[in-house]
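J.: predicted structure and sequence below. I'll ask about it afterward.
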Amino acid sequence: MDVIRSAQKIGAELRCARSRAGLTQAQVGHTVGYSASAVSRIEAGHMKLSYDRLCDFAEALGVPLDQLAGTSGRGLPPVDTVGRPADQEDVVRRRNLLTGVLAAGASAALGAPTANAVPATGDPAAPLEDYLFRLPPAAPVPLARLMQKTASAQADFRAARYSALGRALPSLLASASATCQESTGRDRERASIILARSYVLAAELGLKTHSDSAWAAADRALTAARLSGHPVPVGEASRVLAITMRRSGAGPSAVRFLTREAADLDIGQEQTGAVRTTLLLTAAYSAATGHDRTAALDLLSAAHEETGRREAAPSGLFTVDATRTQVDVYRIGVFNALGVPDEGVDVARRLNINSMQTPERRARAWTDVARMWHALRDGQRTFTALRHVEQEAPQEARRPALRALTSDLLYAPVRVPGVREFAARTGAIPA
């Protein structure tokens, strides 16, 4: 526990120093030889640094070493196997992905890890990362029972109970994989849909926690969805895979992929039309992150028109809404990504977040509002939005991205009462 607390403290100090310097994780990572994803995990306390590597960070951020670590170099946690420069990290990721492909085909023959193998890091995705490439052995289960387990996991996601979801997913994925492998005909088709849905949840959890497991989970979701032959799970799996593409720097490819998948969907079917809307919204935000304003706004307009035909509430197949309110939430996010947050103010004022049907979606909407006010340098409104996030979904407020935003607010020039207590409560700074 002492090592974990030390890594978390160092990560928090690094995040605060970066925020004061006005640098992004990508900028710091480029200077010290890490990927932006690795910097995010270091700041979250999930990756450890040697003394020499911490010196590199101190030099890059222009601050004394003891200010970062609260130490003169003694007692620093040792180098972890995940604490590698970006090029080595990519090599390891590719090797792990290959291992995962082999493990998926032979999961029934592999031994089950013991319960003690789950690390007590506080990272909801940690169990998933341990088991994704080595699923515990499982026997096929009746489809009705498998649907119940999937619905329970879906309920955990919608309520933003990410720790519970992380614990449930390994068993769910193992059972769904075994059932799919042993089924035939119509039952295999149904089992493939359930397996795809389970991997979508795994990818969503990985994305929430900035875990590299998201890419592998999304890829497997799409493979299972295509085996089912049903366009709805294919569309939902395509959405989460595109998000992992965008986060890895392949935004334009993500936009092309999403628009092709959306074009292939039959808009005449209610649920298919809803999935098409979510694909267009994700494509719009992906285009905005690449500063393509025309494409982003055109895709938003297409999504808006789609919801004009019908508004689809979340069902068992969806992890997002397909409503006008959700379009407005994405509109705020698009304006934030384009660097024109002021254009989202009127949208935020008309936004009825309480009409959204799940705590996870309401918390995500308040997150986009918080980012808008933060970009506009309105600390009080930013903090108000962050408190709404915590009220809706406490675990959402502890996500790495939210902790970084809280840290930025904590060290802003204008002090906002209550932020320090909020930061300690949500893990942005050591409690």
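T.: The structure has been received and is ready for your questions.
J.: only C-alpha atoms for contact and neighbour calcs from this point on.
T.: Will do.
J.: do you know how far Val39 is from Gln357?
T.: As judged by CA to CA, to the nearest Å, Val39 and Gln357 stand 34 Å apart.
J.: and these two? Which one has more around it.
T.: Per other CA atoms under 10 Å, whichever of Val39 and Gln357 has more neighbours is Val39, with 26 against 14.
J.: wait, isn't that one in contact with Thr24?
T.: No: counting by CA atoms under 8 Å, Val39 stays clear of Thr24, with 9.7 Å between them.
J.: let me know the outermost residue of the protein.
T.: Ser72 (34.9 Å; CA atoms, centre = their mean).
J.: is it located within a strand, as I assumed?
T.: No: when DSSP: H, G, I helix; E, B strand; the rest coil is applied, Ser72 is found to be coil, with no strand at that position.
J.: for the closest residue to it other than its chain neighbours, the count of nearby residues, please.
T.: Nearest in space to Ser72, with sequence neighbours left out and distances taken as CA to CA, 6 or more residues apart in numbering, is Asp66 at 5.4 Å. For Asp66, the count of nearby residues is 12 (other CA under 10 Å).
J.: next up, a second structure to put side by side with the first:
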Amino acid sequence: MGQSTQDLGTVIRGARCSARLTQTQLGEKCGYSASAISRIEANKLRPGYATLLRMAEVLGIPLERLRGSAVPDGQRVVTVAAGCPSNEEDAVRRRNLLSGAIAAGATALVGTGTASAAARGVPAVGLEDALFRLPAAAPVPLAHLAARTTAARRAFRTARYDDLGRALPELLAAAEATRDASTGRARQQASAVLARAYVLTAELASKQHSDAAWVAADRALTAARSSGLPVPVGEASRVLAITMRRSGRWPSAVHLLTQEAAELDTAEERTAAVRTTLLLTAAYSAATGQDRTTSLALLDEAEKDAGRLPAVPGLFTVEATRAQVDVYRIGALNALGTPDEGVKIAAGLNIGHLPTPERRARAWTDTARMWHALGDGPQTFAALRRVEQEAPQEVRRPALRALTSDLLYGPARVQGLREFAVRTGALAA
């Protein structure tokens, strides 16, 4: 045998430190939680090929350094990728974790033709293919197009992501055809509808950690600017900033959001509400970059705005309310590494009063992450169960599967968690 191969965890930890990234920052870029990165570096969790490829790109090292790294003898390692067997001899831990959700990106709900996707009734074509090969479509009356977009929005807000994934390709094609065939004010209105269809596409792709979010968000902003209307521009800027943040470009995300927020006229309720949501997204983006001062300042500003606004139901995917501010504050405190500061906020938050299943599921997700960071397994599981009750498809997202698996293989044993992991796809049956 020649020179011994350095173990995988040591290679990743060394490269991460050289790149001056925290575990949270590396996890954000690769679709993992900070605790999952910690377990990878401790050789207790082994990522699959697709994630290794992403890590090599983020860390700026050759893929061969990761693929050639050994796992120390005797280590119990869970493998996260479909088709990549675990080193465990135990029958339970030999099963593939996450069913390839993180490695597969968008396949969990919008599908790429896998048998598991087909079994769930998910379309065979992924979002990436749909964006670059839209089906043929003829122009439709603007009122009909707006109604279809409203139905797609309803599918998103009720977390029926499979329905949304099936509807988007034809909706985008019809919106593109209608915009191209229109002139004057009709073209402006069609551009606004098209922008919102792309906003929904970007939202769905972001939930699945799919690079299709970049394309969709860029097209959304282009269409929104063509409409000349401030509300679609704000909504499109928000999804583009989310995509920037997920790729590690949080300063650019904060700059874009605050710049767009500053240009909105706060004298009109609707645009003032859009401004508030931009500030909230900017605050969370700053938190992911560990900029506590900026994050908390933006949250405080959004809270003041929300206090001056009546309930504004017309925003496309997020409402500007005090409850939304509290949800974002919990998420920001989690990202900043101070989840204990969110406990009192969570205790006073009535999640049931949030207006949509998608928003309620988001609130319970942030609550689950808070309890997980504090090491409270039962409370984490209770919050995950609430996510499932509000939005069954939400809990199958890659990020929540990763959180479930991290809890499953943690030190505490939580009654009912294993069955939940199987039911939600975090553990193969």
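T.: Happy to help now that I have it. For clarity, every value in this text was computed on a predicted model and none was experimentally measured.
J.: and what about the residue nearest to Ser72 of the first structure, helix, strand or coil?
T.: Classification of Asp66 of the first structure using three-state DSSP returns helix.
J.: quick one, what contacts the most centrally placed residue in the first structure?
T.: The first structure has Leu207 as the residue nearest its centroid, 1.9 Å off, counting by CA atoms, centre = their mean. By CA atoms under 8 Å, 6 or more residues apart in numbering, the residues touching Leu207 of the first structure are Ala214, Thr244.
J.: so it is in which element?
T.: In the assignment (DSSP states H and E), Leu207 of the first structure maps to helix 185-208.
J.: mean deviation of that helix from the second structure?
T.: On superposition with the second structure, the average gap between helix 185-208 of the first structure and its aligned counterparts reaches 0.4 Å (mean CA distance after the TM-score superposition for the first structure).
J.: and stretch 324-333 of the first structure, by the same measure?
T.: By mean CA distance after the TM-score superposition for the first structure, the fitted stretch 324-333 of the first structure averages 0.2 Å away from its aligned residues in the second structure.
J.: can you pull the buried residues of that stretch?
T.: Neighbour counts over stretch 324-333 of the first structure (16 or more other CA atoms under 10 Å) mark Arg324, Thr325, Gln326, Val327, Asp328, Val329, Tyr330, Arg331, Ile332, Gly333 as buried.
J.: which residues of the second structure does it align to?
T.: Counting by TM-score structural alignment, stretch 324-333 of the first structure falls onto residues 322-331 of the second structure.
J.: centre of the chain to that stretch, how far?
T.: 17 Å (CA atoms, centre = their mean, to the nearest Å).
J.: show me the buried residues of stretch 324-333 of the first structure that map onto helices.
T.: Among those, DSSP state H puts Arg324, Thr325, Gln326, Val327, Asp328, Val329, Tyr330, Arg331, Ile332, Gly333 in helices.
J.: which among the residues you listed gets closest to Arg18 of the first structure?
T.: Gly333 (23.1 Å; CA to CA).
J.: tell me if I'm right that that closest one and Ser286 touch.
T.: No: counting by CA under 8 Å, Gly333 of the first structure does not reach Ser286; the two are 10.3 Å apart.
J.: stretch 17-27 of the second structure aligns to what range in the first structure?
T.: Taking TM-score structural alignment, stretch 17-27 of the second structure hits no residues over in the first structure.
J.: so stretch 367-377 of the first structure corresponds to what in the second structure?
T.: Aligned by TM-score structural alignment, stretch 367-377 of the first structure falls on residues 365-375 of the second structure.
J.: mind listing what's buried along that stretch?
T.: Applying 16+ other CA under 10 Å to stretch 365-375 of the second structure flags Thr365, Asp366, Thr367, Ala368, Arg369, Met370, Trp371, His372, Ala373, Leu374 as buried.
J.: the fifth one touches Thr380, doesn't it?
T.: Yes: the pair formed by Arg369 of the second structure and Thr380 meets the contact definition of CA under 8 Å, at 7.0 Å.
J.: what's the neighbour count on the closest residue to Ala302 of the second structure other than its chain neighbours?
T.: Nearest non-adjacent residue to Ala302 of the second structure, counting by CA to CA, 6+ apart: Thr276, 5.1 Å away. For Thr276 of the second structure, the neighbour count with other CA under 10 Å is 29.
J.: swap in Arg386 of the second structure?
T.: When neighbours are counted by other CA under 10 Å, Arg386 of the second structure registers 19.
J.: give me the nearest residue to the aligned partner of it in the first structure, chain neighbours excluded.
T.: Superposed on the first structure with TM-score structural alignment, Arg386 of the second structure falls opposite His388. The shortest distance from His388 of the first structure to any non-neighbouring residue, by CA to CA, 6+ apart, is to Trp366 (6.5 Å).
J.: what helix or strand does the residue nearest to Phe133 of the first structure when sequence neighbours are not counted sit in?
T.: Excluding the flanking residues, the one nearest Phe133 of the first structure by CA to CA, 6+ apart is Gly100, at 4.1 Å. Assigned by DSSP H and E, Gly100 of the first structure belongs to helix 86-105.
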